[in-house]
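A.B. asks: Next one to model:
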Amino acid sequence: MSEDRPTGERHVPVLRDRCVSLLAPAVASAREAGRRPVLVDATLGMGGHAEAMLSEFPTAHLVGIDRDTEALRLAGERLEAFADRTDLVHAIYDEIDDILADLGIPAADGFLFDLGVSSLQLDERERGFAYSYDAPLDMRMDTTRGVTAAEIVNTYSQEELLRIIRSWGEEKFAGRIASAIVAARSEAALETTGQLVTAIRSVVPAAAARTGGHPAKRTFQALRIEVNEELAVLSRAVPEAIDAVRPGGRIVVLSYHSLEDRIVKSAFAAGSRSSAPPGFPVELERHKAYLRSLTRGTEAPTKLEVEENPRAASAKLRAVERIRERPVDRKKN
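C.D. replies: Have a look, this model is predicted:
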């Protein structure tokens, strides 16, 4: 069942004001240099963060990227008043280099990543992202291409299912769940979220569900990550953003589980410290840090924000500033 509420009511941007405030100095730096600021919302969704940025920064141009065609349509409606200052692009966000090149943009002043599944994808029941109601097992963020969750649960070997449920879902009952899926599909193909939830419930102890939330939560996360190659995309996209942001520019990332945050933390940490070998007598220019952390560890939403938007509860924010050109030998070939 599709939502018919206005997009602005359906989507409450996580840590909106904090994200905008972190990007503000980068926008000011661009204006001081006589340039029109360019901001990239790499995960546009329904455009909540984009709307806030365009409203707060009236001279900025925004590039919005999303793989979900329905999200792009809804965001386009929401951002119609800013159409002369936006480029909305149907793409996966690890295509940053090509997108900016196609638009004739040499570098950006700020990037925002709001990772994971969007409000739109959770609310559109037929997309199959949620375990709370029965729907086709799809889980594709881009419904125009790629394999579905149904294809994965019905064709992957038990060993492959075990791997993704354990690795991407961090599920301690991964072995039992993989076995239950294989047993269930031997009787009939698993085609809906309800069928998958039934198979999972049959092997997850009731006590675990009482303390760890819905028994299918981690398996659904694992399947969604596998369907959309989320961690591989993120691993490519963060270094691309670091390369594409100007000195003085900033990158803000909202992640929602430890696997995402680990990738972001690693990329940011690598650029925020000297790469000189231990005991090296002189720190050469190429060894110097090229990023500066703007957050102490991660920042979380306030209690009030979580009350207003429960989906923000697990959010972790990290942000960095590019402080100098990145050495050529650190860039990808």
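
A.B. asks: C-alpha only now, for contacts and for neighbours.
C.D. replies: OK.

A.B. asks: Quick check: end-to-end length of stretch 129-148?
C.D. replies: Length of stretch 129-148, first residue to last, CA to CA, to the nearest Å: 11 Å.

A.B. asks: actually stretch 132-143, not the one I wrote
C.D. replies: With CA to CA applied, stretch 132-143 spans 21 Å between its terminal residues.

A.B. asks: Repeat that for stretch 95-114.
C.D. replies: With CA to CA as the measure, stretch 95-114 spans 16 Å from end to end.

A.B. asks: how about that stretch: buried residues?
C.D. replies: By 16 or more other CA atoms under 10 Å, the buried positions in stretch 95-114 come out as 95-97, 99-100, 107-114.

A.B. asks: Would you mind putting those into JSON lines with distance to Leu317 alongside?
C.D. replies: What follows is these, written out as JSON lines (distance: CA to CA, whole Å):
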{"residue": "Glu95", "distance to Leu317": "22"}
{"residue": "Ile96", "distance to Leu317": "21"}
{"residue": "Asp97", "distance to Leu317": "24"}
{"residue": "Ile99", "distance to Leu317": "25"}
{"residue": "Leu100", "distance to Leu317": "25"}
{"residue": "Ala107", "distance to Leu317": "23"}
{"residue": "Ala108", "distance to Leu317": "20"}
{"residue": "Asp109", "distance to Leu317": "19"}
{"residue": "Gly110", "distance to Leu317": "15"}
{"residue": "Phe111", "distance to Leu317": "13"}
{"residue": "Leu112", "distance to Leu317": "11"}
{"residue": "Phe113", "distance to Leu317": "10"}
{"residue": "Asp114", "distance to Leu317": "9"}
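
A.B. asks: Another sequence for comparison is provided below:
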Amino acid sequence: MRMTHVSVLLQEAIAGLDIDSGDIFVDATLGDGGHSARVAEMFGRGVKIVGIDADAEAIKRSRARLAEVECDVTFVEDNFRNLDAILAGLGVHNVDKILFDLGMSSFQIEESGRGFSFRRSEPLIMTFAPPRQSFLTAYELVNFTSKEELRDIIRRYGEERYAGRIAAKIASVRKEERIQKADELAEIIAGAVPASYRHGRIHPATRTFQALRIAVNDELTALSEGIAAGFERLSKQGRMAVISFHSLEDRIVKRFFRGKVAAYEGQLVTKKPIAASEEEMAANPRARSAKLRIIEKR
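C.D. replies: From the prediction side, this is the model:
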């Protein structure tokens, strides 16, 4: 059964961006097209949409979804870290509104077959773009990175307290046989941590899988580059919204926004990050960790 992805903080992001007829709107993380579809429903061809995603499957799904709505949309299969080059290639100098939704889609987790879910017997790939376009996969990190480097990756990008124990267990297991599948890795991780941790609020593999995914896709550097390029391309009084899902992302966004405010280049639209409502969290558990920040260019 195909998963239906529900965009988090959809209403809040669209309202906060204050999109208007005549705007150029960049959906830098197109995904299943939820945010862009809402903009298209509101404005039709009155807003030019540039939809960007590194995943060809996401482009395919959003193309089908937006075909049902009359709109002016350009699809770009690329990583948002290349935003400046993307817009230059389209002949677009300035844009009015930009959205970065940093959450993973339900499709990526449940149906991509790339090993994002620790509950599935899938190859350890974890690339957002098709693996043929990547020089690194989670399989290579797990099986060929030194124990020390693996520990550092898990600690830095997963903020995992048992990073040392997990890395040591992985290193021990892979001596006998390569670790091939996501559920296999999850079982190894569960066996490395204390019993009390195995039965905690989140699955014991959650933070390690996050760390591997971030490392494979160089997510934090891409985020820093993407929001910097996006802000430069914003027109005066243009707005940028970022929905983050963990503290590492939010820290980067918060620091960048504060820097722009301090330099009198921007002003905060959201004094504090907007979180999902109780109703949204009840309907969509993935919304629990979401934070929305919005800045306006001076």
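
A.B. asks: Now the TM-score, please.
C.D. replies: TM-score of the superposed chains, computed with TM-score structural alignment, normalised by the length of structure 2, equals 0.95; 295 aligned residues with a CA RMSD of 1.4 Å.

A.B. asks: now, the most widely separated pair of the buried residues of stretch 95-114 of structure 1?
C.D. replies: The most widely separated members of these are Ala107 and Asp114, with 20.2 Å between them, by CA to CA.

A.B. asks: Now check structure 1 for the residue matching Arg151 of structure 2.
C.D. replies: Applying TM-score structural alignment, one finds that Arg151 of structure 2 aligns to Leu162 in structure 1.

A.B. asks: Could you do Phe209 of structure 2 as well?
C.D. replies: By TM-score structural alignment, Phe209 of structure 2 lines up with Phe220 in structure 1.

A.B. asks: Then Glu219 of structure 2?
C.D. replies: Checking TM-score structural alignment: Glu219 of structure 2 goes with Glu230.

A.B. asks: one step back: what's the local residue count around the match of Phe209 of structure 2?
C.D. replies: As a burial measure, Phe220 of structure 1 scores 23 neighbours (other CA atoms under 10 Å).

A.B. asks: so it sits right up against Phe129, yeah?
C.D. replies: Yes. Counting by CA atoms under 8 Å, Phe129 is a contact partner of Phe220 of structure 1 at 7.3 Å.

A.B. asks: And the residue nearest the centre of structure 1?
C.D. replies: Leu115 (1.7 Å; CA atoms, centre = their mean).

A.B. asks: if I look at it, how far off is Asp84 of structure 1?
C.D. replies: Computed as CA to CA, the Leu115 of structure 1 to Asp84 of structure 1 distance reads 26 Å.

A.B. asks: So which elements touch the helix or strand harbouring the match of Phe209 of structure 2?
C.D. replies: Remark: Phe220 of structure 1 resides in helix 217-228, with elements defined by DSSP states H and E. Counting contacts by 3 or more CA pairs under 8 Å, 6 or more residues apart in numbering; DSSP states H and E, helix 217-228 of structure 1 is packed against helix 149-155, helix 158-169.

A.B. asks: can you list contacts of that helix?
C.D. replies: With CA atoms under 8 Å, 6 or more residues apart in numbering as the test, helix 217-228 of structure 1 has contacts from 129-131, 139-141, 146-149, 152, 164-171, 231.

A.B. asks: Mean per-residue distance, that helix versus structure 2.
C.D. replies: With mean CA distance after the TM-score superposition for structure 1, helix 217-228 of structure 1 departs from structure 2 by a mean of 0.4 Å once superposed.

A.B. asks: quick one: what's aligned to Lys291 of structure 2 in structure 1?
C.D. replies: Aligned counterpart of Lys291 of structure 2 in structure 1: Lys316 (TM-score structural alignment).

A.B. asks: before we move on, what about Asp53 of structure 2?
C.D. replies: Counting by TM-score structural alignment, Asp53 of structure 2 corresponds to Asp66 in structure 1.

A.B. asks: Report how many residues lie close to that match.
C.D. replies: Asp66 of structure 1: 23 neighbours (other CA under 10 Å).

A.B. asks: what do you get for Gln158 of structure 1?
C.D. replies: Around Gln158 of structure 1 there are 18 other residues, counting by other CA under 10 Å.

A.B. asks: One more: the one 10 residues further on?
C.D. replies: Trp168 of structure 1 sits with 22 neighbouring residues when counted by other CA under 10 Å.

A.B. asks: Nearest residue to it in space, ignoring adjacent ones along the chain?
C.D. replies: Of all residues not flanking Trp168 of structure 1 in the chain, Ala222 sits nearest, at 4.5 Å (CA to CA, 6 or more residues apart in numbering).

A.B. asks: how close does that neighbour get to Glu170 of structure 1?
C.D. replies: Distance from Ala222 of structure 1 to Glu170 of structure 1, by CA to CA: 8 Å.

A.B. asks: Provide the aligned range in structure 2 for stretch 87-97 of structure 1.
C.D. replies: Here stretch 87-97 of structure 1 aligns to structure 2 at residues 74-84, judged by TM-score structural alignment.

A.B. asks: got the contact list for that stretch?
C.D. replies: 28-29, 49-56, 59, 63, 86, 222-227, 229-230, 233.

A.B. asks: so how far is it from its chain's centroid?
C.D. replies: From the chain centre to the centre of stretch 74-84 of structure 2 is a distance of 14 Å (CA atoms, centre = their mean, to the nearest Å).

A.B. asks: try stretch 27-46 of structure 1
C.D. replies: Counting by CA atoms, centre = their mean, stretch 27-46 of structure 1 comes out at 19 Å from the chain centroid.

A.B. asks: how long is that stretch from one end to the other?
C.D. replies: End-to-end distance for stretch 27-46 of structure 1, by CA to CA: 23 Å.

A.B. asks: ok, now stretch 124-135 of structure 1?
C.D. replies: With CA to CA as the measure, stretch 124-135 of structure 1 spans 10 Å from end to end.

A.B. asks: This completes my enquiry, with thanks.
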